[in-house]
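Q: pasting the structure only:
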């Protein structure tokens, strides 16, 4: 694949300090190659991490509230970052890496732009690396840039 064939760019975002930089890089590439930018946030099922005491909550209402909140945040992000190319914001509930790879395949993404968070030591051992696994399993090229390392 050549860069001229890049028509769909995916930016998985975590709403962290580097999200704006990821979007800026993707926007520049998209403008140059007349590509569409897909901004994806994957969030986990809140009920899988909460204790059993949450059973009395209205699960559907809570999930809808979380999804709406994430979508609103994504749309604000798109509005804040100057996008000269078409942009699509999507929120998905699921496992992060699996959801990113599935989205890449389903949407026929040509390029993924992703920050590596520079985790080292024990946190990398236990948490693994989203970027590393996206690179390993993505059917398309992944452009990464390194962010300053976090201390354990």
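A: Arrived safely. Note that this is a predicted model, so its numbers are computed, not measured.

Q: Please count neighbours and contacts with C-alpha atoms only from this point.
A: Will do.

Q: Spell out the residue ranges of the strands in this protein.
A: Assigned by DSSP state E, the strands in the chain fall at 8-12, 36-43, 87-93, 111-116, 142-146.

Q: what comes into contact with the last one?
A: When contacts are defined by C-alpha atoms under 8 Å, 6 or more residues apart in numbering, strand 142-146 is touched by residues 111, 112, 113, 114, 115, 116, 117, 118, 131, 134, 135.

Q: Start and end of stretch 78-91, how far apart?
A: 13 Å (C-alpha to C-alpha, to the nearest Å).

Q: quick one: buried residues of that stretch?
A: Within stretch 78-91, the residues scored as buried using 16 or more other C-alpha atoms under 10 Å are 78, 83, 85, 87, 89, 90, 91.

Q: Show the contacting residues for the third one.
A: Neighbouring residues of residue 85 by C-alpha under 8 Å, 6+ apart: 27, 30, 31, 34, 35, 36, 37.

Q: Run a quick neighbour tally on residue 108.
A: Other residues near residue 108 come to 15 when the count uses other C-alpha atoms under 10 Å.

Q: right, and it touches residue 6 too?
A: No. Using C-alpha atoms under 8 Å as the test, residue 108 is too far from residue 6 to be in contact (10.5 Å).

Q: anything in contact with each of these two?
A: In contact with both residue 108 and residue 6: no residue, using C-alpha under 8 Å, 6+ apart.

Q: what about the residue of the chain most remote from its centre, distance to residue 126?
A: Distance from the C-alpha centroid of the chain, by C-alpha atoms, centre = their mean, peaks at residue 56 (31.3 Å). From residue 56 across to residue 126, the span is 32 Å (C-alpha to C-alpha).

Q: try it against this one:
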């Protein structure tokens, strides 16, 4: 293989799906190192489900209309991501964040990849999806199959 035939990887925009799990925290460290090395922009993405999945303790005895619940969840996710992007800026990494809403996690990821002109995705194999991979298949596996940009798949230990 000649030098010209080798794939050149120099991502300008790296997408990191964040679900605030220990796996995505670990992926953030790796994505940050890549962004520093390549002087890339790091785009943090949190996707909220349309139908919130909460425990009885989180829901308490109060009833929250779905729109109010989603607005509050978006606000909290945006605040957490803003804290992260501020920390990244202190490390010299240009970072931005997005909060999307939808139950089709992979579809939302692919839409953001196209819309934001993402050059690379860093994703961990286990997040907060719990039982969902057993029923619906792995989100990371689907992203690897369907995304048209390079994917760095980080294997993380299964919780519990």
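A: It's in. Just so it is clear, the model here is predicted, and its values are computed rather than measured.

Q: tm score of chain vs chain?
A: Overlay of the two chains. TM-score (TM-score structural alignment, normalised by the length of structure 1): 0.80; 141 aligned residues with a C-alpha RMSD of 2.5 Å.

Q: sorry, back to before: farthest pair within the contacts of strand 142-146 of structure 1?
A: 111 and 118 (21.1 Å; C-alpha to C-alpha).

Q: Next, count neighbours for the closest residue to residue 95 of structure 1 other than its chain neighbours.
A: Sequence neighbours aside, residue 44 is the residue nearest to residue 95 of structure 1 in space, at 6.2 Å (criterion: C-alpha to C-alpha, 6 or more residues apart in numbering). By other C-alpha under 10 Å, 12 other residues sit near residue 44 of structure 1.

Q: Same question for residue 118 of structure 2.
A: Per other C-alpha under 10 Å, the neighbour tally for residue 118 of structure 2 reads 21.

Q: Also the one 3 residues further on?
A: The local packing count at residue 121 of structure 2 equals 24, with neighbours defined by other C-alpha under 10 Å.

Q: And it, what's its match in structure 1?
A: Aligning on TM-score structural alignment places residue 121 of structure 2 opposite residue 112 in structure 1.

Q: need the contact list for that match.
A: Residue 112 of structure 1 neighbours (C-alpha under 8 Å, 6+ apart): 9, 10, 11, 12, 140, 141, 142, 143.

Q: what's the closest non-adjacent residue to the most centrally placed residue in structure 2?
A: Against the mean C-alpha coordinate of structure 2, by C-alpha atoms, centre = their mean, the closest residue is residue 17 at 0.5 Å. Excluding its sequence neighbours, the residue lying closest to residue 17 of structure 2 (C-alpha to C-alpha, 6+ apart) is residue 45, at 4.7 Å.

Q: do you know how far that neighbour is from residue 68 of structure 2?
A: The value you get for residue 45 of structure 2 to residue 68 of structure 2, if C-alpha to C-alpha is used, is 21 Å.

Q: which one of the two has more residues nearby?
A: In terms of neighbours (other C-alpha under 10 Å), residue 45 is the more surrounded of residue 45 of structure 2 and residue 68; the figures are 22 against 10.

Q: Might you report the residue contacts of that one?
A: By C-alpha under 8 Å, 6+ apart, the neighbours of residue 45 of structure 2 are 15, 16, 17, 18, 97, 98, 99, 100.

Q: Kindly state which residue of structure 1 is aligned to the fifth one.
A: I take that to be residue 97 of structure 2. With TM-score structural alignment as the criterion, residue 97 of structure 2 lines up with residue 89 in structure 1.

Q: What of the second one?
A: Taking TM-score structural alignment as the criterion, the aligned counterpart of residue 16 of structure 2 in structure 1 is residue 11.

Q: Its match against residue 39, yeah?
A: Yes. If you go by C-alpha under 8 Å, residue 11 of structure 1 and residue 39 touch, sitting 4.9 Å apart.

Q: which residue packs closest to residue 81 of structure 2, ignoring adjacent ones?
A: For residue 81 of structure 2, the spatially nearest residue (C-alpha to C-alpha, 6+ apart) is residue 97, at 6.2 Å.

Q: what's the neighbour count on residue 67 of structure 1?
A: Residues contacting residue 67 of structure 1 under the criterion other C-alpha under 10 Å number 16.

Q: That should have said residue 81 of structure 2, apologies.
A: Neighbourhood size, residue 81 of structure 2 [other C-alpha under 10 Å]: 22.

Q: got the contact list for the aligned residue in structure 1 for it?
A: Matched to structure 1 by TM-score structural alignment, residue 81 of structure 2 sits across from residue 74. Counting by C-alpha under 8 Å, 6+ apart, residue 74 of structure 1 touches 39, 41, 89, 90, 91.

Q: Thank you, goodbye.
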